[in-house]
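J.: The following block contains a protein sequence and its predicted model.
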Amino acid sequence: MPSDAAPGGVVGPEQASRWAWDGTSRWYPRLLTDGVRVERCLDLRLAHRLLRGSAYADASRLARAPTGAFDEAASPLEPTPAASGRAQPVAATLFDVDDDGPGEGLPGPPVDAGGVARPGAAACVDEVALLDEAIAGSTHPGRLRLLVAAESAGALAAAEMHHAGVPWDTAEHDRVLTDLLGARSAGPRSTPEARPERMAALAAQVRAELDAPTLNPDSLPDVLRALRRAGLPATSTRSWELRGLDHPAIEPLLAYKKLSRLHSANGWAWLDRWVVDGRFRPEYVVGGVVTGRWGSSGGGALQLPRQIRSAVRADEGWSLVVADAAQLEPRVLAGLARDERMAAAGNGRDLYQGMVDARVVDERAQAKVGMLGALYGGTTGASAAVLPRIARAFPQALGHVEAAARAGERGEVVTTLLGRSSPRPGAAWAQVQADALDPDASRNAESRARAQTRAWGRFTRNFVVQGTAAEWALCWIAEVRRRLWRLGELDGPPGRAPEPFARRPHLVYFLHDELVVHTPTAWARVVEAEVRAAAAEAGRLLFGGFPVDFPLSVAAGRTYADAKG
């Protein structure tokens, strides 16, 4: 270790293809700004969080250690000030480093803009050793190594998608808003005058029908009071409830609510704030949801409403390749439970139709609603009616989620395939359960405890499947990212994405089971094939030779709307 090494948050030899740093979101954006792509990394904060909470490693020193710097959450996509200094090489532990020569590092200030301490290089080296020890001593070291690698690769992909941005046609977005909402208002945004003309007209109609001239249709309490004054038994403004009411104000109110959602979520204010130089740059939070699904810290990155899909437009000479995984969670459940009959029902075809063909159910709609009930704990209605048939056909799959639900009801931890574990219910949960066990407990206390127990069981039932599906998606992202880069710089017109992606197909958007790639049009078919191959590889990584497949719906188009159909 060089004696002149400056403290910093990045460690690793210059020639190594894998780096360890305290947070990808802290360091990678600056490298991308300089046109530098990192092939692989170990995100110490993400790995620390995973291993500290995993039941596979609950006997490790890491699991028992007091809270420290690596437990602090890093800000998503935080820019890192430029600095200079020497990096410290990392020993070959979690990642095999072939060249241990020293290189230039990226040391930074000891705290970030939010006051969170940044570990120095020595602390990062110690953390790598602690993580490696936790994995080596775990009950499933191979699974945890894959989980840590996949989560770290996901962090790289998230930063790259933010850097490249989703190509956006602001003129088309403005046209869509004007067609649906009417002309944009010039009034201050915080006042009713900010409503575009069609929304303003609907608001006036609602006021007139309810004889409420000062009604604010964006205020839930105001609307409920006005509806009740009109003699309507409204308990909420949910659309399904409003549709059950008979009054001339209901139709314009429903129309207003629909336009208001678009205006508030993706209207002109959103366009002005989030689309810059023809790019929407999502701010992803990797592992932002307890199951491992990604979250978003702003801009509504995890929703692109149908109305504005035509505004997502590829650069001239480029296309968008959109890929959706079909029935991802049921297929993951088949692999988790090693249920061969369920896997066979979806082999190379629509899983729900396969269930019909296997005479498990009579109609595709029954298969879908029944499987949703199995995954989310449906106990009433159409779901409950069909569940016994699915349980008889696929006893291993249904037994797997039932076991997870029972564990949750007992307050126990459940774990995904690769090792992400659910949190334990909190002190309030335990108190409700204790109150119900009191000899003098009331029926209400017992009822509350039963309801709480069932609710936590529904959570753990879905946790194991949704979390493992998130792991499949991480492996898919990592493999797509690797394959796209391997294609190299392609012939054709350069796109408007910044380097290092100006002449390369690159990921621009991700949503749970969907990926969007921006590619030169001439290479769209090649990209489609690589995305499909990556899905198959993700399945192999998680489930080995077990015969469960992950078919994709893949299409290319100039706009997101074209590709989605």
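T.: Received it, and whenever you're ready, just let me know what you need.
J.: contacts, neighbours, all on C-alpha from now
T.: Noted.
J.: Identify each buried residue in whichever strand or helix holds residue 42, please.
T.: Using DSSP states H and E, the element containing residue 42 is strand 40-43. If you call a residue buried by 16 or more other CA atoms under 10 Å, then strand 40-43 has these buried ones: 40-43.
J.: before we move on, what about stretch 397-408?
T.: Those would be 397-398, 400-402, 404-408, for stretch 397-408 by 16+ other CA under 10 Å.
J.: ok, for residue 268, nearest residue in space, not its chain neighbours?
T.: residue 174 (7.3 Å; CA to CA, 6 or more residues apart in numbering).
J.: what's around the one you found, how many residues?
T.: Neighbour count for residue 174, taken as other CA atoms under 10 Å: 18.
J.: Reduced to three states, what does it come out as?
T.: Of the three states, residue 174 takes helix under DSSP: H, G, I helix; E, B strand; the rest coil.
J.: now swap in residue 522 and tell me
T.: helix.
J.: the strands in the stretch 301-450 of the chain, which residues?
T.: Using DSSP state E, counting those that start in this stretch, the strands found in the stretch 301-450 of the chain span residues 318-325.
J.: and if you look at the stretch 1-150 of the chain?
T.: 10-11, 18-21, 40-43.
J.: Look up how far residue 383 lies from the residue nearest to residue 268.
T.: As judged by CA to CA, to the nearest Å, residue 174 and residue 383 stand 42 Å apart.
J.: now do residue 368
T.: 9 Å.
J.: for residue 108, same thing?
T.: 55 Å.
J.: Comparing those two, which residue is more hemmed in?
T.: Higher neighbour count among residue 108 and residue 383: residue 108, with 23 against 20, using other CA under 10 Å.
J.: try this one side by side with the last:
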Amino acid sequence: MLVLLARPARGAHPGAVVHARTLDDAVLAPERAVRWVWADTAAWYPRLLTDGVRVERCLDLRLAHHVLRASAATATSDLARAPRGPFDAGPAEQAAEPDRPPTLFDTDDEPTTEAGQSDADEDACLAEVAAQDAAVAGAATPGRLRLLLAGESAGALAAAEMRHTGLPWDVAAHDAVLRELLGDRPRRGERPGRMAALAAEVRDALDAPHLNPDSLPDVLRALRRVGLDVTSTRKWELQDVDHPAIAPLLAYKKLSRLHSANGWAWLDQWVPDGRFRPEYVVGGVVTGRWGSSGGGALQIPRLLRGAVCADPGWRLVVADAAQLEPRVLAGMARDERMSAAGAGKDLYAGMVDAGVVPERALAKIGMLGALYGGTTGASAAVLPRLLQAYPQAFGAVEAAARAGERGEVVSTLLGRSSPRPDAAWSRVQADALDPDANDRAQSRARAQTRSWGRFTRNFVVQGTAAEWALCWIAELRRRLWALGESTGTPGRAPAPFTARPHLVYFLHDEIVVHTPAGLAAEVAEQVTAAATAAGRLLFGDFPVQFPLSVGAASSYADAKDAARLPWDEPLDQPVDDRADRS
């Protein structure tokens, strides 16, 4: 049964069920239980979580529409050819409006007739469900699209839950790092003491008493005035310059980044209650990777990892997928020899053992060149050997690159498709074909085609890796809930996760689970089992492995240090045995 939530009439309960029906052929799979259907998970699910209600499965109509609208597999469907409608706002557009009304259908000039409002919204949602169902059913590989839409919707549930629970964060530990590096917290609008001292050093060394070290043009002018021929203030350009202003300038820039990105203002805004709640944007990147619309969720600086601390009596289980994109490439291309190189060991070391390349560094350089379009230096030298050894895998990315250079669409394993080049790209290509085109026009066109080819080359692999990660999250989310409640010390996460292990962080190929200490070992096993299951979902019985580095500890820093891959030597003393941090 699909249970549909549309915007309810004014005065109705915000979780009102507007319509329920049974579909013979559901969009995502045959139904065994209720699946919630709504316009936007980010708008609906937080309300339920606030009431302590967890949703097992859902269909996010907006996310599904976004995939189906652009997929080459559904290009001839009525959904793909229809005019733009309320479901066409992409993830990034939605994220830009954090205070927007709760569904896609609310407007400032709504009619006041309650029955008319709910009827119109119900009709729009039902029409969208039917259009998506027809689009998927008409695709050549409907099963793959169903898996993609299921993963996308499950990811949206996980993202809402991670924002609901938050990543446990020790404010005092964070403050101690800032004070050690920056000095005492300054008054609003002032620089911290260490930064102010470094700024004074830079001004003295450049004889520029009024220099603003935060202004790139001012700093460049001051550097050139003392005879330094520099084009930027980047570290790689300045680090070899011999002048007394350089060391304090580089030190200032490093502290300035910390102060602006993760300083006291960030701490006040994003960790007000000892929990970091970033704003994830599911499908926010064109390849399907997640984005973030605030808080800097896509990285935790190394020097602040120690501030990410589990609740007393709890642990953080941290897992990273090893060499994810190369292994995904082997699976999607069904290259058995490349898959065998990574069976139970480091993939790059396996290439050396197979005699393909003489050393691990060359294998890695060549692989990065294949994935990202490296055409010079060591990458270009080793690529022919890799192509000869693994023709299916490397042939797949080469074919994607050639398609992109022709301005064609490429697709991931499950059916997410790349955008076409824009009109400006097409005009440059057309100008180069003009009989009177000069060398400059032709050179510009070649550069554009190569650039777009690099994009499509990586799109098919990065996008399929994002699909694997969605399956990993969905499977792990299900397994964690099945572990049930712990009888140990309750955590500080809100209901319904107070006594249950739960996801608290995700970044491309890394997840963090917050778990009662007594369940940490079992959670680590489930994390690994979920990765294996994700591989089977995407690649069936093809023998590609997805090993993880997994560690458990009281802090994120210690868990990262404890993380080990299956082929690593075990630690003499488990980091997890360290004392709890309050």
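T.: Great, that's in hand. In this text the structure is predicted, and so the values were computed from the model without any measurement.
J.: Check whether residue 321 of structure 2 really touches residue 534, as I assumed.
T.: No - the criterion here is CA atoms under 8 Å, and residue 321 of structure 2 misses it with residue 534 at 11.7 Å.
J.: Residue 282 of structure 1 versus whatever residue of structure 1 lines up with residue 496 of structure 2, what's the distance?
T.: If you follow residue 496 of structure 2 across to structure 1 using TM-score structural alignment, you land on residue 500. Going from residue 500 of structure 1 to residue 282 of structure 1 by CA to CA gives 18 Å.
J.: again with residue 479 of structure 1
T.: Residue 479 of structure 1 is 21 Å from residue 282 of structure 1, by CA to CA.
J.: Between the two, point out the one with more neighbours.
T.: Ranked by neighbour count (other CA under 10 Å), residue 479 of structure 1 and residue 282 place residue 282 first, with 27 against 21.
J.: Ignoring the adjacent residues along the chain, who's closest to that one?
T.: residue 301 (5.1 Å).
J.: Residue 107 of structure 2 too?
T.: residue 101 is the one closest to residue 107 of structure 2 (CA to CA, 6+ apart), at 7.7 Å.
J.: matching residues in structure 2 for stretch 327-339 of structure 1?
T.: Counting by TM-score structural alignment, stretch 327-339 of structure 1 pairs with residues 323-335 of structure 2.
J.: Could I get the contacting residues of the closest residue to residue 119 of structure 1 other than its chain neighbours?
T.: With CA to CA, 6+ apart as the criterion, residue 119 of structure 1 has its nearest non-adjacent residue at 5.8 Å, and that residue is residue 9. Residues in contact with residue 9 of structure 1, defined by CA atoms under 8 Å, 6 or more residues apart in numbering, are 21-22, 106-108, 118-121, 124.
J.: Keep only those of these that are in helices.
T.: 121, 124 (DSSP state H).
J.: Out of the contacts of residue 9 of structure 1, which comes closest to residue 47 of structure 1?
T.: Closest approach to residue 47 of structure 1 among those (CA to CA): residue 22, at 9.7 Å.
J.: hmm, back to that, tell me the spacing between the match of residue 496 of structure 2 and residue 427 of structure 1.
T.: Distance of residue 500 of structure 1 to residue 427 of structure 1, computed by CA to CA: 49 Å.
J.: Tell me who's in contact with the residue nearest the centre of structure 1.
T.: Among the residues of structure 1, the one closest to the centroid is residue 294, at 2.7 Å (CA atoms, centre = their mean). Residues in contact with residue 294 of structure 1, defined by CA under 8 Å, 6+ apart, are 284-288, 512.
J.: And those residues, which of them are buried?
T.: Buried among these (16+ other CA under 10 Å): 284-287, 512.
J.: Cross these against strands and list the overlap.
T.: Among those, the ones falling in strands (DSSP state E) are 284-285.
J.: And the buried ones among the contacts of residue 294 of structure 1, which is closest to residue 239 of structure 1?
T.: residue 512 (26.0 Å).
J.: separation between the aligned residue in structure 2 for the closest one and residue 429 of structure 2?
T.: When structure 2 is aligned by TM-score structural alignment, residue 512 of structure 1 is paired with residue 508. According to CA to CA, residue 508 of structure 2 and residue 429 of structure 2 sit 34 Å apart.
J.: which residues of structure 1 does stretch 215-223 of structure 2 align to?
T.: Going by TM-score structural alignment: stretch 215-223 of structure 2 matches residues 219-227.
J.: ok, now stretch 355-370 of structure 2?
T.: Taking TM-score structural alignment as the measure, structure 1 aligns residues 359-374 with stretch 355-370 of structure 2.
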